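[1] how would this look folded up:
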Amino acid sequence: MIRLLSLSCLLLAFAGNCQAIENAPDALQLMQRSAATVKLRGARMNMVFELRNASGNLRKREVETLIRTQSDSGESSRRALYLLPAEVRGLASLLIEHQGRDDELWVYLPAAKRLRRLLADGKRDSFMGTVLSNADVLGHKPEDWHHNIVGEDEYEGHKCWRVVSLPRGDAVIQNSGYSRRESWIDQQTAFNWRMDTWDEQGQALKRIENHRVQAISQQPGAFQAYEVSAQQLQDQASSRILVQDFVFLPQLKAEAFAPNALQQDE
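    Model (predicted):
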């Protein structure tokens, strides 16, 4: 009798989950909406990076960040400048998103007074020494991936759709470094609470989670996480990013995100 009851419960749970998936939204549209939740019209913030390597050693960095999204195209730009420690002060990066062509990745090396543009596959490289990649920070373009809603789950009390994303072609794998992503997308707001990734060989690679998330009152539908944790699952390195002094600045000018502007940060 116990076995029959257990089997009945499993069948009911399975049927309920299937019904939920049947009623799920279009997966691509959901991921496009999710991407829009973090495209702020403009903002400035300081970030404290807590970087722990595979041996457990901890380093701290402080970075000033500017963000801007173009109202017409939805393309985002993100400029970051190292403030501390002193030995890396002045090091800067610029990520510029483009629709229909390669994104731009720039770095400024103050010691050499050199501004350098990185190749497209530089998106898979570490963002300023963190476990996060440049692509993780700028955002993975929904149109570059096949998306499938595989079920429902909860993340810290939020009902979410679990979405599996597979790359559309080898170029996406090469540029992102991922063969698979799985996201926890809020059913109400479409905010992405958690993302797990797999490397090119299909092995679990990273887990990225957002905490202390606040809605942007001046931009309905947009959100800012004040804490981001990222763990490298293969060597146990980790990063924790704490956002401080957040200011919403929708009037930031495009000139602040020109590559030459990085040299003016010194």
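
[2] contacts and neighbour counts: CA atoms only from here.
    OK.

[3] can you give me the neighbour number for Ile208?
    Per other Cα atoms under 10 Å, the neighbour tally for Ile208 reads 22.

[4] let's compare: structure for the following, please.
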Amino acid sequence: MKHLVFSILLSCSFFTAVNPALAKDDPKAREIMQKVEDREDGDNQENDMTMILIDKNGSERVRKIHSFAKDFGEDTHRIMFFLHPPDVKDTGFLTYDYDDEAKDDDQWLYLPALRKTKRIATDDKSSSFMGSDLNYADMTSRDLEDYDFTLLKEQEDNGHKVWLIQAIPRRPEVIDETGYEKAIVFVRQDNYYVVKAVRWVRDGGYLKYFDVKKLEQIDGIWVATETHVTKKKGKVTEHKTILKLDNVVFKDEMDEGIFTVRRLEKGL
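    So this is what the prediction gives:
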């Protein structure tokens, strides 16, 4: 299953912006990121998710979601159904995450109030996903060939040795789609899991921090069961999203019919 690399943070203000044209690919860094990509994460997963949206004043909105993910050969399909609160209930989100680098991932959002399914265009993938600090591009994995990687250094983080790796988009189109000019990711050396990251947002002068607060082994597979995503301008927190996973189950089999636009519109 291809990874949703929501990973990784720290105060990385000592890193300066890099011109993508000057970036050089580092074979060691690419080898590490390939191992991140190849890490075992199960073929069929079902879980409950709590999404907590926190504004700059500390006010919270809580959303409940049920989701499924399944491998289709080298591709991964995911579907999410919003259960609560009433204003988003029955909203659904479907993603086809393709392994083929030449093929754009497909995404659909079902809006029950309009009884309409919207296909997410490439130009819209840098916009916010359901009011959270994730965008639509964050909801799929990225192709390694879209980036030049540089191993910056090794250090300790929360009692674990990590590599700090810089990722620079190779093409302006990647920046346009993701909304990120560059990223620094923290990869744990013992399990190749991205546990923290900082991303430079192209518009608005923001930094977006990803921090895996809880990482657990479920059926022998590492799962981020709590992740914080924080958007900051300078030292000021503009918004924060907390994602919590519960009832994570890895299954031997899963109905392929779950992952269709028809099922998206039908709901759970």
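
[5] does Lys159 of structure 1 touch Glu152 like I think?
    Yes: judged on Cα atoms under 8 Å, Lys159 of structure 1 makes contact with Glu152 at a distance of 7.2 Å.

[6] who's more crowded, the two?
    For Lys159 of structure 1 versus Glu152, neighbours defined as other Cα under 10 Å are more numerous around Glu152 (19 against 15).

[7] structure 2: which residue goes with that one?
    For Glu152 of structure 1, the aligned position in structure 2 is Glu154, judged by TM-score structural alignment.

[8] for that match, pull up the helix or strand it's in.
    Per DSSP states H and E, Glu154 of structure 2 falls inside strand 147-157.

[9] with Ile21 of structure 1 instead?
    Here Ile21 of structure 1 sits within helix 2-22, counting by DSSP H and E.

[10] in that helix, which residues are buried?
    Neighbour-count burial for helix 2-22 of structure 1, counted by 16 or more other Cα atoms under 10 Å, picks out 17, 21.

[11] tell me which helix or strand comes right after it.
    That would be, after helix 2-22 of structure 1 and using DSSP H and E, helix 27-36.

[12] now do the buried residues in that following helix.
    27-28, 30-31, 33-36.

[13] what angle do that helix and strand 145-155 make?
    Interaxial angle of helix 27-36 of structure 1 relative to strand 145-155 (axes from the mean of the first three to the mean of the last three Cα atoms, to 10 degrees): 70 degrees.

[14] who touches stretch 11-27 of structure 1?
    For stretch 11-27 of structure 1, the surrounding residues in contact (Cα atoms under 8 Å, 6 or more residues apart in numbering) are 147-152, 161, 163.

[15] Glu255 of structure 1: which of these is nearest?
    The closest of those to Glu255 of structure 1 turns out to be His147 (Cα to Cα; 35.4 Å).

[16] quick one on the thing from earlier: with structure 1 superposed, average distance for the strand holding Glu154 of structure 2?
    Following the fit onto structure 1, the mean deviation recorded for strand 147-157 of structure 2 is 1.0 Å by mean Cα distance after the TM-score superposition for structure 1.

[17] need the contact partners of that strand.
    With Cα under 8 Å, 6+ apart, strand 147-157 of structure 2 has contacts from 23-26, 28-30, 161-170.

[18] before we move on, what about stretch 183-191 of structure 2?
    Contacts of stretch 183-191 of structure 2 (Cα under 8 Å, 6+ apart): 7-9, 36, 160-168, 193-200.

[19] read off where that stretch ends up in structure 1.
    Aligned by TM-score structural alignment, stretch 183-191 of structure 2 falls on residues 181-189 of structure 1.

[20] if we can go back for a sec, pick out the most distant pair among the contacts of stretch 11-27 of structure 1.
    His147 and Glu152 (14.6 Å).

[21] starting at the chain centroid, how far to stretch 58-65 of structure 1?
    18 Å (Cα atoms, centre = their mean, to the nearest Å).

[22] now the closest residue to Leu83 of structure 1 other than its chain neighbours: how far from Pro167 of structure 1?
    Distances taken as Cα to Cα, 6 or more residues apart in numbering place Arg89 nearest to Leu83 of structure 1, at 4.9 Å, with adjacent residues excluded. From Arg89 of structure 1 across to Pro167 of structure 1, the span is 37 Å (Cα to Cα, to the nearest Å).

[23] cool, Arg207 of structure 1 as well?
    Counting by Cα to Cα - Arg207 of structure 1 and Pro167 of structure 1 are separated by 18 Å.
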